[in-house]
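> Provided below for reference: sequence and predicted model.
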Amino acid sequence: MATNQKIFPIIKEILFHMTTPTYLNALRAFEAAARHQSFSAAATELHVTSAAVGQQVRTLEAWLGVTLFHRASSGSTRLVPTDVAREALPDIREGFDRLRAGLERLKEGSLNTGLTVTVSPAFAAKWLLPRIERFQLAHPQTDVLLDTNLRPVDFVVQGVDVGVRYGAGQWPGLTASKLMDEEMYPVCAPGYSLLKKGRLPKGKLAEATLIHDLSMAADPAYPTWRTWLDAAGYVDINADHGLRINNSAAVLQAAIDRQGLALGRSVMVREDLAAGRLIRPFGETTCPLAFAYYVVHRPEVAELAKIKAFRDWLISEADA
């Protein structure tokens, strides 16, 4: 108890005196190391070296005059918080949450009402951009900055407010709300040379150029042409040949340009099917997907007006 009486006032001093970055950084290093039970994992999160995290924790221990960690066992790299550290952690985390929320409120109330949104290039081109004007008309005070990138982004480091991600719904450090489910089926241009009365005869399927989407190739759970052909009963068709493209929008454009058959994701091909640029040469045969689209953001900004407005608008557009 005496140690707690000593540590809590110092924690408050660190949290409320932002002019002491050394101790604030040390406190962040301690919290991350305690959460991961590892200096190296904390270093990855904080974008510093493992040695730097260890030094920051030792600096904090020296200033407080307490020991914050001990090793799980001899030779182990797993860190175990001491009793005093474990008791202090909830207050420290609450303090950081309040700091983040306060900073977000300051940002929300400033003259800069920009909203940075991260989405994939294909989702932007095929779904978001045709609709974004409706959000801007409803919220003219909010300037949208659209970041279209295939690589993962760090929401804190890169100042991202909200995003749309495609996957199983779990991304560390982010809150995810399902936006849309999706199905997959082959599509092609209505003028594709192998078609007969808008359908592709089974005898012609082996001659067709299969257009492969490599944008999700790193995920072994993502369906491929082999997945669809087997599910549809075409187990004898070779799925290894064809054209390979690492951008989903470009895959669909190649199909529109009569380059072959593409596996269309229902969200991406909706507008092209409605406009007649693409057709479904196998009728209603489809393949449900385990993946879906999710609206994602950091949990501490969930109640900010601009985040709620954009999230609600996305969901209303998806339900339309």
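Done, it's in. Numbers count the residues shown, from 1 in each chain.
> C-alpha only now, for contacts and for neighbours.
Will do.
> mind listing what's buried in the longest helix seen in the chain?
Secondary structure of the chain per DSSP state H: the longest helix is helix 83-109. Within helix 83-109, the residues scored as buried using 16 or more other C-alpha atoms under 10 Å are 84-85, 88-89, 92, 95-96, 101, 108.
> ranges for the strands of the stretch 201-320 of the chain?
Under the criterion DSSP state E, counting those that start in this stretch, the stretch 201-320 of the chain contains strands at 210-213, 243-245, 261-265, 287-288, 292-297.
> count of neighbours near residue 264?
Neighbour count of residue 264, defined by other C-alpha atoms under 10 Å: 24.
> ah, wrong one, I meant residue 238
15.
> how about the nearest residue to it, chain neighbours excluded?
Closest residue to residue 238 apart from its sequence neighbours, by C-alpha to C-alpha, 6 or more residues apart in numbering: residue 206 at 7.1 Å.
> Residue 3 now?
Residue 3 sits nearest to residue 84 (C-alpha to C-alpha, 6+ apart), 7.2 Å away.
> Could you list the buried residues of stretch 176-189?
Those would be 176-181, 184-189, for stretch 176-189 by 16+ other C-alpha under 10 Å.
> Stretch 306-320 now?
306-307, 310-311, 313-315.
> Comparison target, given below:
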Amino acid sequence: MKRKSPVYLNALRAFEASARHGSFSAAAEELNVTAAAVGQMVRGLEDWLGMPLFQRSPSGKTRLTLTANAERALPDIRAGLDRLSIGLERLRESTTSGILNVTVSPAFAAKWLLPRIDRFQARCPETDIRLETSLKLVDYRAHGIDVGVRYGDGNWAGLVAEKLMDEEIFPVCSPGFPDIGNLAEPDDLTRTTLIHDLSVDPAIGFVTWDMWLRAAGVSESQPQRGMRIDNSAAVLQAAIEGRGVALARSILARDDLAAGRLQRLFPGFQVPSKLAYYVVYRAEYASLAKLQAFRNWLIEEAATIRA
């Protein structure tokens, strides 16, 4: 009689994550369980198979090493888990009902998405948005993400990226900022308080004060006094409160400018960003009805900004 295989889905997920990370503790963080639980699931799978999956390393070596048999089997196991996930999505892809898992940066959520999300909810009331905000590039498969908006160059391995919005970088301050009357030229910024955004990384193309001032022809040797904040939305809020001049990204500052909470400085001087906003999703989820509804809504909202 043919032996029936028990359902070891959690154990297979624990094994795949441990193999990918080379660590039970890293796999546990991804799966939101303890490292001991991951180790127990993997040992249970090994007991059922009657063979080890990882070489037991000498004391002090922390990275897991696959056995030869496990290394051969891993691609099929990984593909099987992917196919299972896709199959489950196929069961619910014909409806916009249910939960849509969305990832965006904290600043984009606060300054752009959340002020507009009621319009999507009115269009698709049967879809519940589960929003994950993070500056880190979230692993869509590991975290169960359906769709997101990312800021970058549009190249992310294994994901479809469609450009949503370009933007421009420029200084802003409160209309009531005490020094506003003394800011006639970009060079005047060297004699006022600047607000620096520590959350942006110039190595991947973000424009910093140093870069903007150089582009404006201001000597880079000039001092740059001011606050340093690690959140782009908080940078704009500090400017609204009159704490100094912030270097704004046009998409994030749009609503505050329109409402008169912020004022753009030197509007005749333009510094476009090399980066842009993209709607990003896994190709195998492209036909998911609620994903398509959200994607189309994002594109329509972005079109009203460009108009």
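Here it is on my side, so go on. Owing to the predicted nature of the structure, the values given are computational and were not obtained by experimental measurement.
> Please state their TM-score.
Superposed pair, TM-score by TM-score structural alignment, normalised by the length of structure 2: 0.73. Supporting alignment: 298 aligned residues with a C-alpha RMSD of 4.2 Å.
> Could you export the buried residues of stretch 306-320 of structure 1 as TSV, including distance to residue 252 of structure 1?
Formatted as TSV, the buried residues of stretch 306-320 of structure 1 follow (distance: C-alpha to C-alpha, whole Å):
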residue	distance to residue 252 of structure 1
306	33
307	31
310	27
311	27
313	26
314	23
315	25
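> for those residues, which one is nearest residue 168 of structure 1?
residue 315 (17.6 Å; C-alpha to C-alpha).
> and the closest one, what pairs with it in structure 2?
Aligning on TM-score structural alignment places residue 315 of structure 1 opposite residue 299 in structure 2.
> Spatially, which residue comes closest to that match, not counting chain neighbours?
Leaving out its chain neighbours, the residue that sits closest to residue 299 of structure 2 by C-alpha to C-alpha, 6+ apart is residue 164, at 6.2 Å.
> tell me the SS of the aligned partner of that neighbour in structure 1?
Using TM-score structural alignment, the partner of residue 164 of structure 2 in structure 1 is residue 179. Here residue 179 of structure 1 is recorded as strand under DSSP: H, G, I helix; E, B strand; the rest coil.
> Next, the contact list for residue 179 of structure 1, please.
Residue 179 of structure 1 makes contacts with 292-295, 314-315, 318, as judged by C-alpha atoms under 8 Å, 6 or more residues apart in numbering.
> Then residue 7 of structure 1?
Taking C-alpha under 8 Å, 6+ apart, we find residue 7 of structure 1 in contact with 64, 88.
> Check the offset of whichever strand or helix holds it from the chain's centre.
Using DSSP states H and E, residue 7 of structure 1 sits within helix 2-16. Its chain's average C-alpha position is 36 Å from that of helix 2-16 of structure 1, according to C-alpha atoms, centre = their mean, to the nearest Å.
> where exactly do the helices run in the stretch 151-300 of structure 2?
209-215, 232-240, 250-258, 289-306 (DSSP state H, counting those that start in this stretch).
> okay, and the shortest one goes to which residues in structure 1?
Just to be clear, that refers to helix 209-215 of structure 2. Going by TM-score structural alignment: helix 209-215 of structure 2 matches residues 225-231.
> Mean deviation, the matching stretch versus structure 2?
With mean C-alpha distance after the TM-score superposition for structure 1, stretch 225-231 of structure 1 departs from structure 2 by a mean of 2.0 Å once superposed.
> if we look at that stretch, which residues are touching it?
Contacts for stretch 225-231 of structure 1 (C-alpha under 8 Å, 6+ apart): 185, 210, 212, 235, 237, 239, 263, 287.
> picking that back up, what would the buried residues of stretch 176-189 of structure 1 look like in JSON lines with distance to residue 120 of structure 1?
Listed next are those as JSON lines, based on distance: C-alpha to C-alpha, whole Å:
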{"residue": "176", "distance to residue 120 of structure 1": "16"}
{"residue": "177", "distance to residue 120 of structure 1": "17"}
{"residue": "178", "distance to residue 120 of structure 1": "16"}
{"residue": "179", "distance to residue 120 of structure 1": "15"}
{"residue": "180", "distance to residue 120 of structure 1": "15"}
{"residue": "181", "distance to residue 120 of structure 1": "17"}
{"residue": "184", "distance to residue 120 of structure 1": "18"}
{"residue": "185", "distance to residue 120 of structure 1": "21"}
{"residue": "186", "distance to residue 120 of structure 1": "21"}
{"residue": "187", "distance to residue 120 of structure 1": "21"}
{"residue": "188", "distance to residue 120 of structure 1": "23"}
{"residue": "189", "distance to residue 120 of structure 1": "24"}
